[in-house]
Structure formats: structure tokens, C-alpha cells
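Asker: have a look at this prediction, sequence included:
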Amino acid sequence: MLDFILNIIIGGLLGFFGGLLGIGGGLFAIPTLSLLYGMDQQLAQGTALAMVVPNIVLGLYKYNQRNKIEWKAGTILSLSAFILSWFGAVIAIDLDHRTMRQIFIGFLIFIAIWNIIQTLGKRMSTGLRHLPWPYFATLGSMSGFLGGLFGVGSAVIATPIITMFFGATQVVAQGLSLAIAVPTTAATLATYSFHGQVNWMTGFAMAIGGVLTVSYGVRAAHSLPQHILKTVFSVFVLISAALLYGQLE
């Protein structure tokens, strides 16, 4: 019972940061499960998804309330992402867990550096550009595949691209990215579950905590400047990468 309550508390912390950064919490849940519970990479990713799915659904609802999502673009992104997410998840299941962790660490560092470059560049957001649909379909496909591979939800990949190349503000990009993440995380979770790579009891407890706090994270996201959101995101990602790297040694 004590473990269940502790998992709710951990899920609450992850849910808040997931809502704050528009990523559902999976990016930080995976290192947490690996470091605190000794889970291998695939089991940590699958269990994190059990927490992430309800967080993402609620986060999407809250973001849409505060900043109406462009549903035409979101539909193209989500459909193309959904198709490719399954392939990424299948590849991840078959990889050696140590190799998978090394690739995941490299992915975290890349995402953090990308966000830092954006922050230093101080590029002004001009509003979401309505580019031809193949641009959105390409982004959705790439985000879906990598989201399925790493079990973090497509929002992690899509958000920095939408701000950099599609002209959206950070909060608009985070909301739109969650629209991609809903179908892809559900498909990825189903794949991991089918292969026995989900600890449902832990994931369920963390999901309860996340649902209780994700709304507060979304509220905070809309009150903070973009550069602060990007900086917080980059710092947490680099800390996660460093802790996971230390576990490899």
C-alpha cells in the first residue's frame, strides 16, 4: 500500500511537469522508473506509457480550453503519426535493452541541445503557418516513429519542430503536439503491453497522481515566458540523460 501511495506522489510530480512542458510526463518517467525501480529500458518505457496516456488526454483538453488547437493540422499530424508509431514500438521491443538505453540517452541530449539552440536564437513566433499538408504529414510520421521507438509520446519530437519551422508559440506547439501524442501513445502502449513490457500496477498508480496535477502544469505553462519553458525543459532532459548514463557505467 505504501508503494502504491509513493507511486501516486511520483506520478503527481511527473504529471505537473508533463503538463508544464506539454509532453505528458513520459520523458521524465522513464529515467525515474529506470533509476528508482531498476527497470530495463523497454519495461520503463512501457510502464511510463501507462501513466502518460491519461495525462496526455487531459492535457490536450486543458490546452484546447486555453488556446484553441488548429484541429485541421492536428488531424493530419495525428493520423500520419499513428501509422508510424507501431513500427517504432516493434523495433524498440526487439532491441537489446542496453543498446536501447544508449540510443535513448543520445536522443535526450539531441533534444536538449536543439531546445537550447532555439532559446539562444530568440526567434520570434509569428503564428502557426498553414503550410501544405505534406509538411504536416512528414512531421507527424517522423514524430510517430520516434515516439513509438522511445515510448515518450510524439510531443517531445514535434514541439521543437513546430516552434522552429512552423512559427508557432511554445504553448500552441505544445497543445498541437499533444493532439499527435494521443493516438500514438495509445498504439505504442498496446504494442508494449502485448509483449509484456508494462508494469500495470505501477503505471496505474502514477497515472492517478498525474491526472491530479497535470492541469496545474498546463496553467503554469500559460503564465511563463517561452524562454523559461524551453530552459526548464532542456535542464530536466540533460539531468535525465546524465543519470541514465551513470547507470550504464
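Answerer: On my side now, so go ahead.
Asker: contacts and neighbour counts: CA atoms only from here.
Answerer: Fine.
Asker: what residues of stretch 219-226 count as buried?
Answerer: Buried residues in stretch 219-226, defined by neighbour count with 16 or more other CA atoms under 10 Å: 219-222, 226.
Asker: could you do stretch 28-42 as well?
Answerer: Using 16+ other CA under 10 Å as the burial criterion, the residues of stretch 28-42 that qualify are 28-35, 39-42.
Asker: where along this protein do the helices fall?
Answerer: For the chain, the helices identified by DSSP state H occupy 2-21, 26-37, 41-66, 71-94, 97-121, 133-150, 155-165, 170-194, 200-221, 226-248, in order along the chain.
Asker: got CSV for the ones you listed, with distance to residue 127 too?
Answerer: Putting these into CSV (distance: least, CA to CA, whole Å) gives the following:
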stretch, distance to residue 127
helix 2-21, 19
helix 26-37, 27
helix 41-66, 16
helix 71-94, 13
helix 97-121, 16
helix 133-150, 15
helix 155-165, 9
helix 170-194, 9
helix 200-221, 18
helix 226-248, 14
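Asker: put this beside the first:
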Amino acid sequence: MFPIEYFIGLIIIGIFAGFASGLLGVGGGFLIVPLQYFLLQYIGVNSDLAILISFGTSLAIIIPTSISGAYRHSRSMDGIIKPGVQLGIFGIIGGFIGGFAASSLPYNILEIIFGCLLLFVAVNNILNINREREKSRISFNLINSGIIGLLVGFSSGLLGVGGGIFLIAILTSLLGFSMIEAIGTSSIFISLTAIGGFLSYMISGWGISTFPYSIGYVSIINFILIAAFSVPFASIGAKYAQKVPQKKLKIIFSMLVLYMALKMLGILP
């Protein structure tokens, strides 16, 4: 039913997304979503269904992938579990709501929203590339963490990403986290937030999705193949994150996000 290059593509996505997840603390969704979307279109899946399958399956994959990276980060860094869990609890609620919202929006609108948000994050990081640590502008308390968790969680569910690309920008620019602290905290946050979004895509696509071997908008084949490679590579990426200078991490993070933003907006072929 599926061409052999489809399975090869899924394996490649798993390797790259897993390594990026552990290295950058972003869950890998910013790679899993667009690459899955382009791959599904390649085999003839219509765009409306392709983008929802990409979102739902991405969130399912992010759960085990980010847990792998979070475990590695928590072993080498102190003080990241509490803020990560606190943000993540609110993120689960936001992700659940965002997932249902996505199923009611046209695919081209979702493409534009996803691309614009990625572009904003990339530009913000490029402008602050030389800053090792920002001064904290707001305090980290229950109210602020609740607002941030809900908003980032909503964007996570809406766009099928763990939310790490948005959370890292907030933690470093508003809360005074260093890049490596933000990456570690984010890896814990997204492992929780993705649960809410995953459940909403599974429920909203139940009896509607026509994609073979899927539960709602979650593809079982895509999940198994990508996760099989993303989970071990997330642990490898997290190990390297401790050794790479923060400036280089920011450059890698910014360039990858910028490329995907231009790709989703149709600026790059």
C-alpha cells in the first residue's frame, strides 16, 4: 500500500527529529510535522488530512521522544524538574483544547500560523544570539507559569509540536533562564503537554480519518517507525547538548527553525 521510500522517509525523520529533540529540548515536532506533511503529500494524501495526521502523530511521537531527552537532562542538571512539571500540568490542558481547535481550521490557515510562529521564534533567537543569559523580566510563580503553560500548550495542540520552540524563547527572554536550563526544562514540559494534544487528535479524528492503520488522526505506522529511531537518538542528542557551547546551540536552533518557517510559508521550494 505504501511505497518503500515512504518507510525510508519515516526512518530518516525519526533520526533527525530525535537528535534535535535531545540536543535542543524542542520535542522534534518542528521537524516531524513539516517533514511528515511533505511525505504524506508525496504519496498522494490530500492536504487537509495530511496536516492533521502530521499534527496528531507528531504529538504521539513527542511523548516517548521527549521523555528520553528529559531523563538524560534531569540526570545532569538540578532544578529543572519542578518548573518543567509545573508548566507541563497547565500545558496538558492547553494542548487538549488546541488539538480540538485545529480540526476545525482549514489546512492553509494552519500552515500560515505554523510558519509565522516559527519565523518569530527564529528571528528572536538570531537577534539575541550573543546573549548568554537574559535578565529576568517577570517572576516564575504559579500565575505566570499557568498563563505560559496554557498558551504554549494551546499552540502545541494547535500545531502538533511539543511547544519547546516557543517555551525556550519565553524562558530565555522573559524568565532569565540560560539556554541549557531552558532546554532541560522544556524537555520535561513537552513530555507532559504532548499528552493533551495527542488525546484530542485521537478523539476528534475518530470515525473521520480515512488514513490506513490510524486511530483518529494518529498514524500507527508513522508512530512506530519514527518513534523507534527518535527515542534513542533523543538520548544521544541530550548527551551532546551538555558539551556544545550555548551560542552554537542558539545558532543551530535558529537556523533549523528559520528553514522550516520559510518552507511552511512556501518561500522555499
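Answerer: Looks like it arrived, so ask away. Since we're looking at a predicted model, the values are computed, not measured.
Asker: thinking again about what came up before, ok, of the buried residues of stretch 28-42 of the first structure, which one's closest to residue 133 of the first structure?
Answerer: Top of the list for closeness to residue 133 of the first structure, among these and by CA to CA, is residue 28 at 31.7 Å.
Asker: which position in the second structure aligns with the closest one?
Answerer: Under the alignment defined by TM-score structural alignment, residue 28 of the first structure is paired with residue 31 of the second structure.
Asker: then residue 13 of the first structure?
Answerer: Taking TM-score structural alignment for the superposition, residue 13 of the first structure sits opposite residue 16 in the second structure.
Asker: and the spatially closest residue to its match that is not a sequence neighbour, how far from residue 66 of the second structure?
Answerer: What sits nearest to residue 16 of the second structure in space, not counting adjacent residues and going by CA to CA, 6 or more residues apart in numbering, is residue 230, at 7.4 Å. Summarising the geometry, the distance separating residue 230 of the second structure from residue 66 of the second structure, computed by CA to CA, to the nearest Å, is 9 Å.
Asker: try residue 180 of the second structure
Answerer: Counting by CA to CA, the separation of residue 180 of the second structure from residue 66 of the second structure is 15 Å.
Asker: between the two, which one's more packed in?
Answerer: Here residue 180 of the second structure and residue 66 are set side by side on neighbour count (other CA atoms under 10 Å), and the busier one is residue 66, at 32 against 24.
Asker: and the counterpart of residue 157 of the second structure in the first structure, what does it touch?
Answerer: Residue 157 of the second structure maps onto residue 148 of the first structure when the alignment is built from TM-score structural alignment. Contacts for residue 148 of the first structure were tallied using CA atoms under 8 Å, 6 or more residues apart in numbering; they are 84-89, 92, 154, 184-185, 188.
Asker: switch to 10 Å and redo it
Answerer: Under the criterion of CA atoms under 10 Å, 6 or more residues apart in numbering, the contact partners of residue 148 of the first structure comprise 45, 81-82, 84-92, 154, 181, 184-189, 191-192.
Asker: try residue 189 of the first structure
Answerer: Applying CA under 10 Å, 6+ apart, we find residue 189 of the first structure in contact with 45-53, 86, 89, 148, 151, 153, 183, 197-198.
Asker: can you rerun that using 6 Å?
Answerer: Remark: with contacts taken as CA atoms under 6 Å, 6 or more residues apart in numbering, residue 189 of the first structure is in contact with residue 49.
Asker: please tell me how far the counterpart of it in the second structure sits from residue 161 of the second structure.
Answerer: Taking TM-score structural alignment as the alignment basis, one finds that residue 189 of the first structure is matched in the second structure by residue 198. The gap separating residue 198 of the second structure from residue 161 of the second structure is 10 Å, by CA to CA.
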